[in-house]
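Q: Take a look and give me a structure for this.
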Amino acid sequence: MTNPKHARGEHYLTTPKAEPFLERLIFNNRVTILVLFAVLTAFLGYNAVKIQPDASFERMIPLEHPYIVNMLEYRDDLENLGNFVRIAVATKDGSDIFTEEYMETLRQITDEVFYLSGVDRSGLKSLWTPNVRWVEVTEQGFQGGTIIPDNYDGSSAESLEQLRQNVLRSSEVGRLISDNFRSTIVYAPLYENDPQTGEPLNYAAFSRELEEKIRDKYQAQNPNVSIHIVGFAKKVGDLIEGIGAIAWFAGITIALTTLLLFWYSRCIAGTLVPVLTSIVAVFWQLGALKILGYGLDPYSVLVPFLVFAIGISHGVQLVNAMAVEAARGFDPLNAARLAFRGLYIPGMLALISDAFGFLTLLFIDIDVIKDLAIAAGLGVAIVIITNLVLHPLLMSYIGITAGGIRQVQKQGEETDRKWRRLSAFASPKAAPISVLIALLGLGVGVYLKQDLKVGDLDQGAPELRADSRYNTDNAFIIDNYSTSADVLVVMVKTPVEQCTQYTVLRAMDTLQWELQNTPGVQSTVSLADVSKVVTKALNEGNWNWYAISRNQTIINASIRDAPSGLINTDCSLTPTLVFLEDHKAETLKTVVNAVEVFAANNSNEDHTFLLAAGNAGVEAATNDVIAKAKDWMLVFVYGVVSLLCFATFRSWRAVLCIVVPLGLTSVLAEAIMALSGIGIKVATLPVIALGVGIGVDYGIYIYSKLEKFLLEGKSLQEAYFETLRSTGKAVIFTGITLGLGVVTWIFSPIKFQADMGLLLFFMFIWNMIGSIWLLPALAHFLLKPEQMREKARFASAKS
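A: Below you'll find the model as predicted:
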């Protein structure tokens, strides 16, 4: 074996220019830098443990979209903004709601909900609230009152019968009262911010209150009652609750990665130091987010996983390079310096590409995705520091153990034969076959991804499992109520005091007729319905009078007692409520297109149809923003990655070798989404950018080594063989380890984490395969080794 000192001396004497300034700065100040790292880790770690789950209705919607602008402008005039909870109180033994015991339980639940923090008490609705009334026409005219009569005592048969009659005379059957009269709903609109304190609604705490003070308490108090709760706040609360499960998966990922890393390196230091520095990066990221005022919403909570994965990915490369240098006889310090010297340029390029890949999510005009982009970009910036500075500095003191050195030295002829076989991917015989297979795969992927939809593809909350508590509750309400929880609100804007004019009501009635004949629409409600029903009632119930009168006096009389939710105070806005069968992507697209066409043809100076409020309106706006931004995001991420690769390697051929395999992976990933029934939405869109950003690392490491050996005069296949010997094992191991780490997510109770796990598993593995298999095949057709060497000699002579 070469004498270490001689080897070191010869190396440094013959290549003094190879020692870059950055290397000298870091390794000549090791103690100072490590002390600084320790102080920063303690400070940021302290802040990291204080970070809290965070969610906001407005941060999850595209505030600049015209639909949302309209909704927020008229939010004070609307009751169906989408941020509400519906609490269904049902009997379990098949009895109806007209019993003293049931009504008393409903009264107590209504009172309990009234005092929950965050509830807009003025809009609370239940059979027990005074804003839920019945109306009928008699010989003396209209009469009505609250559904619960003033003389209700609950104990007498007469009182309960009166209650039944009031319910039947109301318009709430199918809305607040189930079609089979076995359950009723407590409807509670929510404030986004507490009107007294101004603090945002704490969705996690609110969800816990619903479980503890409503569901658990009253189901235990009355065994004959079952309670079902749906609404945005409850869905987000359940997602935040699932963060506890995410912590378990984080532990599993760390443990699995540690075991695989030890199996790969056979070095305790080479195992623990990359894991430690990656965990430090996560703590730095969380601490920095806390200082900057960010929390962890249900979507960005997975970003620390990715930061850890990226840290491990680059850490493996350093451990591998140090083990090779240690096997050549260098001591820990110089092995670390040489490993740093060989990796810091491709490492920084890969990490900067990762960061820009994440930052492209800023194109999506939804705050929760922007927050995710910032969190991920910040995390990658920190990984640059921890993996390219902290990791080599720690290893410069500890070094590769004897077991790790033996692991490298025993890679003899058998291993070389494996790499020799794989190097055939760069041969003239195999390269055309590989490119042909890639083209066929591209064609299949493009064909299959045509079925990819933007938006939700399932009923209920697709972020949660179909058998989750929330989706079970949602299924109960869908099955028992004729008005859906998915409401699209079309706003009709008029001059002040003109919303009840005949032309306005007639246009609304025409829109309703068209929508009721549109697939996906369950029913519609508007002021026009009220006018027609009352006009009919005033004419002895004759259906011939079920129409909008041309006589304005009759119209004014017919809407005198219209519900407040169907007309605002100055009669300048009246909504049309469209109840949908679901909020699937196709349903929303069909209905919204129908409304937009109608609005374009029927809006004038007397009335303007505006989209859209309601939870379905929010979903439609979100889908529209994602659909428009998705392609621009991909163009930008590939553009940035290509520019960075070109700036580093100064060759468009190199860019194609690195980027083309990524493009194939993106197409195939979208095909898998289409086949798996996964739509592009807030939860899954980031995966597309993340997969590109992380996947480029493999190609950069492979190409940088390949170029190095080509410039040394080796043929393409021989250069690729040497590339595989030096870094191939690390790339393959990284891809498999990261893939196995995220594939465990498919068992998560949170559906979107399971979807992300499946997609990231495919992208990690396939990007690795692309860099090992397709990159050398492309290099066979694109790279010109002689020209590369001539260009390098010219550049060297010029410098």
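Q: switch to C-alpha atoms for all contacts and neighbour counts from now on
A: Noted.
Q: which SS class is the residue nearest to the spatial centre of the chain?
A: Centroid-nearest residue in the chain: residue 683, 2.0 Å away (criterion: C-alpha atoms, centre = their mean). Under the three-state scheme (DSSP: H, G, I helix; E, B strand; the rest coil), residue 683 adopts coil.
Q: wait, it sits on residue 752?
A: Yes: with contact defined as C-alpha atoms under 8 Å, residue 683 reaches residue 752; the gap is 6.1 Å.
Q: what is in contact with the two at once?
A: residue 463 (C-alpha atoms under 8 Å, 6 or more residues apart in numbering).
Q: quick one, helices of the stretch 451-600 of the chain?
A: Applying DSSP state H, counting those that start in this stretch to the stretch 451-600 of the chain gives helices spanning 469-480, 502-516, 527-538, 552-558, 585-602.
Q: for residue 177, what are its contacts?
A: Residue 177 makes contact with 183-185, 481, according to C-alpha under 8 Å, 6+ apart.
Q: Three-state assignment for the closest residue to residue 537 other than its chain neighbours, please.
A: Once flanking residues are discounted, residue 537 sits nearest to residue 137: 6.2 Å by C-alpha to C-alpha, 6 or more residues apart in numbering. The three-state assignment at residue 137 reads strand, by three-state DSSP.
Q: one more, for comparison:
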Amino acid sequence: MKTTHEEAPVIANLSQFDSRSGSLLERLLFNHRPWLMLACLLLTVFFVAQLPHLTLNASFQRMIPQDHPFVINFEANQDSLAGQGNVVRVVVENTQGSILDKDYLQTLQKISDEVYLLAGVNRPYMKSLWTPTMRWHGITESGLDEGQVIDSRYDGSADSLEQLRLNIERSGEIGSIVAGDFKSSMLLVPLLDIDTETGAPLNYGVFGAKLEDIRAKYQNEHILLHIVGFAKVVGDLIEGLAQVLVFFAVAILIAGLVVFAYTRCLRSTLLVLFCSLIAVIWLLGSLPLLGYELDPYTVLVPFLVFAIGMSHGAQKMNGILQDIGRGTHRLIAARYTFRRLFMAGLMALACDAVGFAVLLLIKIEVIRQLSLTASLGVAFLIFTNLILLPILLSYIGVGRHAAARSLRSEQAQLEETVRPALWRWLDLFTRRKVAAPTLLVALALGVGGFMVSLQLKIGDLDPGAPELRTDSRYNQDSTYITASYGSSSDVFIVMVSSAPQQCMNYALLERIDRLEWRLRQQPGVVATDSFAAFIKVMTSQLTEGNPKWISLLPNQAVINNLVKYAPQSLVNQNCDLSMLRIFLRDHKAETLQALVAEVQAFAAVNDQGDERFLMAAGSAGIEAATNSVVQKANREMLLWVYGAVILLCFLVFRSWRAVACAILPLVLTSVLAEALMVWLDIGVKVATLPVIALGVGIGIDYALYVLSILLLHLRSGESLSLAYYRSLLFTGRVVLLTGATLAIGVATWVFSPIKFQADMGILLAFMFLWNMLGALVLLPALASFLLKPEGQPQADLRPDTTSQPHAGRTTTKKTTPNPQRTLEKPL
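A: The predicted structure follows:
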């Protein structure tokens, strides 16, 4: 075969090799190997020393979009909303009676005192039956009066218990702090973002563990504790980290065993694992230096870095294994492999980095942290897997038997007329009579997947904590609280602003009352509470509870007299902000969307001057803001990811046809992944949004490796069938190996007790498999219509004894194209 490419003969003796050959970068790296290894060793020691400083934690502030109008309103009025943001609810249930029991109340007092003293609790705003913030209001013999629900006169006697019942009924907290059936009561525990003892950020893992200690201390056959809130969700996720790490270890073990089964070379398999893990160690060690913590929602990043490293490392190992098998010295084999695959690997990692970096567009701190740490991990992979791994293999080499086995396998596959069944099946997709129906099926899948993906919802689709299993203790506790209390843990707060000392204006209260009535008609609303409702209740008490007076009296003097009795959870001290609290059945996306739309429509008509209806505070209000940001970012993020990946691919291949062959399979995977999320009832939210973008960045790796070798041989005049076959032998089989291996590894996550990890395992396994199939099936099918060989094509899949795809055959005349030069020539 006529060729214009550089010869790369088999060289067994280093003295016959020109160390000045190759690119400047290659000479710089391989001619100074000891110094480079020493630098990597020092970096590894340095980063290992930082690992003890790494902490696993989360932050409520990092989970919310700081630039969203809802959050800006919340932050601006946070002093008036203390105790209504990041809240933990602890419900203490009497399983054998009511709360009007001396022993129950004594236990409740001990629990209340211990929770009150926990570091991070915003103590002035904590509320329970035993705190001074729990007050009653009513008409007594001396007139309008108020007091603490459990005061200094309580002694546990029958009379004091009866007085307690009366005080609870007059407090207006039935359904809020006390269950309607009087079988349980709640501790409302607002949190700060800092540890009040140390001043450091609040450690939710430690806080959650302390709550569990309290539960274990006081829970028995008579007393049950139910605990919900953001801090408890994070605490449970951190507690389950040990199990998450077990599944990560299983995935790593599976990857190592499958690679070893393929190579039968222990040393090279361990080197691939070692270099991939070194990148993870560098990443984890750099986080404390950057002031970052490892978040339960970003704990997936180290495994993704490892998975990407395994994919690239296996490609380098495969190339060196084949060259050494032909008799090439291990150092020269390492340099040959570096020449062939460095540019493809660099561009693949650049696409990975772009997939991560685009997440910076999403203005939610936890996602931005994920973006930065993952991009940093990919940058480390350039050193550990594209540079350090070939250099280490240039010293250690591969096992003699493994190299000989690889050579025999390659010779047999190249020289035998009958090819392996899998290779013959994959070759069918290079022929238009098979490629055409394949592309039609792919198009049908894409259209069908797109129609299904239109039903993809934003936010949580399940009540409770979707990150945890339905039967988890947390979600069981959430179900109990929602069933027993009108004031669920999902609270949406509308802030009503006014001029100072004008919150009691009758016209404003009348509008609040009308909005409250409209919101109570929403199917997801359990109960509401507002300053206007408080005034109505107090007015009825002044009229001996006559039902016809349970309304807003158009008497400003009466209203002014009642303001001083209003609780701080409904109106601030300056009387320029009052709160309308809406307690929801759940925080599903459709529930929040309907609520937001109703408030927006009302505010558009009823905002007047300083009197405005502002959204939103409360856990559900913040969730609505987050959903809004995620919904906007979802499509924008994909457009930016694909735009960047297309640009990088075009810079590498200089051909729109080649770019189409690489990108279109990725598009199909993205569409089908979204359809899978619909089928599995997984919403797009902070935890799942990054995975969609990451699938594009990681998936392009497979296409780049296959397409780079395919184009190299097409440009040397080989037919598509033969060029594709050679790419299968060199990079394609490793794509098949790593895609299947990583898919199997992450598929084991489906058994994780953490539902978030199980969902991610399903999505990642699907993406690994479909991106692999796209590179091996759809790419050649597209190439059959878009790509053509240059020069005189060779016969399809016939033995070729005059040229091989790689450097040096000892039995034939061998020429090896230089991919770095060849890929610069457009089709």
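Q: Mind checking the TM-score on these two?
A: The TM-score (TM-score structural alignment, normalised by the length of structure 1) is 0.95; 788 aligned residues with a C-alpha RMSD of 2.3 Å.
Q: burial of the aligned residue in structure 2 for the residue nearest to residue 537 of structure 1, as a residue count?
A: By TM-score structural alignment, residue 137 of structure 1 lines up with residue 139 in structure 2. For residue 139 of structure 2, the count of nearby residues is 16 (other C-alpha atoms under 10 Å).
Q: Residue 320 of structure 1 now?
A: The number of residues packed near residue 320 of structure 1 is 23, by other C-alpha under 10 Å.
Q: what's the helix or strand for it?
A: Using DSSP states H and E, residue 320 of structure 1 sits in helix 303-327.
Q: what's the neighbour count on residue 165 of structure 1?
A: Residue 165 of structure 1 is flanked by 13 other residues according to other C-alpha under 10 Å.
Q: whoops, residue 466 of structure 1 was the one
A: Residue neighbour count, defined by other C-alpha under 10 Å, stands at 17 for residue 466 of structure 1.
Q: which one in structure 2 is aligned with it?
A: Under the alignment by TM-score structural alignment, residue 466 of structure 1 pairs with residue 470 in structure 2.
Q: Spit out the contact partners of that match.
A: Contacts for residue 470 of structure 2 were tallied using C-alpha under 8 Å, 6+ apart; they are residue 476.
Q: re earlier: state whether the residue nearest to residue 537 of structure 1 and residue 143 are indeed in contact, as I suppose.
A: Yes: Residue 137 of structure 1 is in contact with residue 143 according to C-alpha under 8 Å; the separation is 6.4 Å.
Q: start and end residues in structure 1 for the longest helix along structure 2, please.
A: In structure 2, taking DSSP state H as the definition, the longest helix is helix 618-653. Counting by TM-score structural alignment, helix 618-653 of structure 2 pairs with residues 614-649 of structure 1.
Q: what do you get for stretch 588-596 of structure 2?
A: Stretch 588-596 of structure 2 maps onto residues 584-592 of structure 1, going by TM-score structural alignment.
Q: what does the matching stretch rub up against?
A: Counting by C-alpha under 8 Å, 6+ apart, 453-459, 515, 518-521, 580-581, 616, 619-620, 623 sit against stretch 584-592 of structure 1.
Q: which secondary structure elements does the helix holding residue 320 of structure 1 contact?
A: Applying 3 or more C-alpha pairs under 8 Å, 6 or more residues apart in numbering; DSSP states H and E, we find helix 303-327 of structure 1 packed against helix 243-265, helix 268-291, helix 332-359, helix 367-385, helix 402-409, helix 729-743.
Q: distance from it to structure 2 after superposition?
A: Here the mean offset of helix 303-327 of structure 1 against structure 2 after fitting is 0.8 Å, by mean C-alpha distance after the TM-score superposition for structure 1.
Q: counterpart of that helix in structure 2, which residues?
A: Structural correspondence for helix 303-327 of structure 1: residues 301-325 of structure 2, per TM-score structural alignment.
Q: Would you mark the buried spots in that stretch?
A: Residues of stretch 301-325 of structure 2 classed as buried: 301-325 (neighbour count, 16 or more other C-alpha atoms under 10 Å).
Q: same deal with stretch 701-718 of structure 1?
A: Under 16+ other C-alpha under 10 Å, the buried positions of stretch 701-718 of structure 1 are 701-707, 709-711, 714, 716-718.
Q: Could you tell me where it falls in structure 2?
A: On structure 2, the counterpart of stretch 701-718 of structure 1 by TM-score structural alignment is residues 705-722.
Q: give me the number of residues near residue 136 of structure 1?
A: Applying other C-alpha under 10 Å, we find 14 residues neighbouring residue 136 of structure 1.
Q: Kindly apply the preceding question to residue 219 of structure 2 instead.
A: Per other C-alpha under 10 Å, the neighbour tally for residue 219 of structure 2 reads 16.
Q: One more: the one 5 residues further on?
A: A count of nearby residues for residue 224 of structure 2, using other C-alpha under 10 Å, gives 16.
Q: go on, residue 413 of structure 1?
A: Residue 413 of structure 1 has 10 neighbouring residues, counting by other C-alpha under 10 Å.
Q: Can you give me the buried ones in the strand or helix carrying residue 158 of structure 1?
A: According to DSSP H and E, residue 158 of structure 1 maps onto helix 157-169. Buried residues in helix 157-169 of structure 1, defined by neighbour count with 16+ other C-alpha under 10 Å: 159-160, 162-164, 166-167, 169.
Q: Same check on stretch 45-58 of structure 2?
A: 47-48, 50-51, 54-55, 57-58.
Q: Then stretch 170-177 of structure 2?
A: For stretch 170-177 of structure 2, by 16+ other C-alpha under 10 Å, it's 170-177.
Q: need these in TSV with secondary structure and distance to residue 499 of structure 2, can you?
A: Output for the buried residues of stretch 170-177 of structure 2, formatted as TSV (DSSP: H, G, I helix; E, B strand; the rest coil; distance: C-alpha to C-alpha, whole Å):
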residue	secondary structure	distance to residue 499 of structure 2
170	helix	31
171	helix	29
172	coil	28
173	coil	29
174	strand	32
175	coil	32
176	coil	30
177	coil	31
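Q: What is the nearest of those to residue 121 of structure 2?
A: For the buried residues of stretch 170-177 of structure 2, the closest approach to residue 121 of structure 2 (C-alpha to C-alpha) belongs to residue 177, at 17.7 Å.
Q: wait, isn't the closest one in contact with residue 128?
A: Yes: with contact defined as C-alpha under 8 Å, residue 177 of structure 2 counts as touching residue 128 (6.7 Å).
Q: which neighbours do those two share?
A: Overlap of the contact sets of residue 177 of structure 2 and residue 128 (by C-alpha under 8 Å, 6+ apart) consists of 185-188.
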